[in-house]
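Chemist: structural data only, the sequence is not supplied:
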């Protein structure tokens, strides 16, 4: 198995890479803040976060604050481990080309 085979396909999208990067250094991030940080549309964030949730890499919490819906995200232990493994594989790939 080559180094490239160890890269996680779930993180190939730049949006998913961005979501995971933000969540690795923050506890909970709400929908609006995540959308602003990544400069993406509501639909784009919703679809990519749903994919990450399906893989159990992130947790999505939906609640009401007053009468307004609030969606927040955080990385799961599984997501943290998978993303670290992905980053380690990227680092090995970069080093192998020097």
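Modeler: All right, it came through fine. Nothing here was measured: the structure is a model prediction, and the numbers come from that model.
Chemist: CA only for contacts and neighbour counts going forward, please
Modeler: Noted.
Chemist: does residue 62 sit in a helix, a strand or a coil?
Modeler: strand (DSSP: H, G, I helix; E, B strand; the rest coil).
Chemist: skipping adjacent residues, who's closest to it in space?
Modeler: Leaving aside its sequence neighbours, residue 62 sits nearest to residue 71 (CA to CA, 6 or more residues apart in numbering; 4.5 Å).
Chemist: what's the neighbour count on the one you found?
Modeler: The tally of other residues near residue 71 (other CA atoms under 10 Å) stands at 15.
Chemist: another one to put next to it:
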């Protein structure tokens, strides 16, 4: 018998942390690279610094993203990267979306 709270429908495999549109866009951007500069992600996702910063905090607390600070010359820079757990969660989330859309998974 299927547990009504954790049934067989693929929506149960969606990751609540990744599912929010801005966080999904951030994770998708980071999935395409080993790491990315904060400004690149901000501009790609089309959000403000504060919005990206808040969403990165959520992703970092979930263990999906690592934030590294450093310098290029004398200018401070922040780099963002998916952790292995973040890559796994993103792949599983995308698989669930494909299954919901009827494209297999």
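Modeler: Sure, I can see it. From a predicted model like this one, the values you see are computed outputs, not experimental measurements.
Chemist: TM-score for these two?
Modeler: The TM-score (TM-score structural alignment, normalised by the length of the first structure) is 0.90; 96 aligned residues with a CA RMSD of 1.3 Å.
Chemist: let me see the contact set for the counterpart of the residue nearest to residue 62 of the first structure in the second structure.
Modeler: Residue pairing (TM-score structural alignment): residue 71 of the first structure is matched to residue 78 of the second structure. Counting by CA atoms under 8 Å, 6 or more residues apart in numbering, residue 78 of the second structure touches 37, 38, 67, 68, 69, 70.
Chemist: which pair in those residues spans the largest distance?
Modeler: The span of the contacts of residue 78 of the second structure, defined through CA to CA, is set by 38 and 70 at 11.6 Å.
Chemist: mutual contacts of those two, please.
Modeler: Each of 77, 78 lies in contact with both residue 38 of the second structure and residue 70 under the rule CA under 8 Å, 6+ apart.
Chemist: part of a helix, is the residue nearest to residue 62 of the first structure?
Modeler: No: counting by three-state DSSP, residue 71 of the first structure is located in no helix; its state is strand.
Chemist: measure it to residue 54 of the first structure for me?
Modeler: Residue 71 of the first structure is 16 Å from residue 54 of the first structure, where distance means CA to CA, to the nearest Å.
Chemist: please apply the same query to residue 80 of the first structure.
Modeler: The value you get for residue 80 of the first structure to residue 54 of the first structure, if CA to CA is used, is 15 Å.
Chemist: leaving out sequence neighbours, find the closest residue to residue 84 of the second structure.
Modeler: Nearest residue to residue 84 of the second structure, sequence neighbours excluded (CA to CA, 6+ apart): residue 64, at 7.5 Å.
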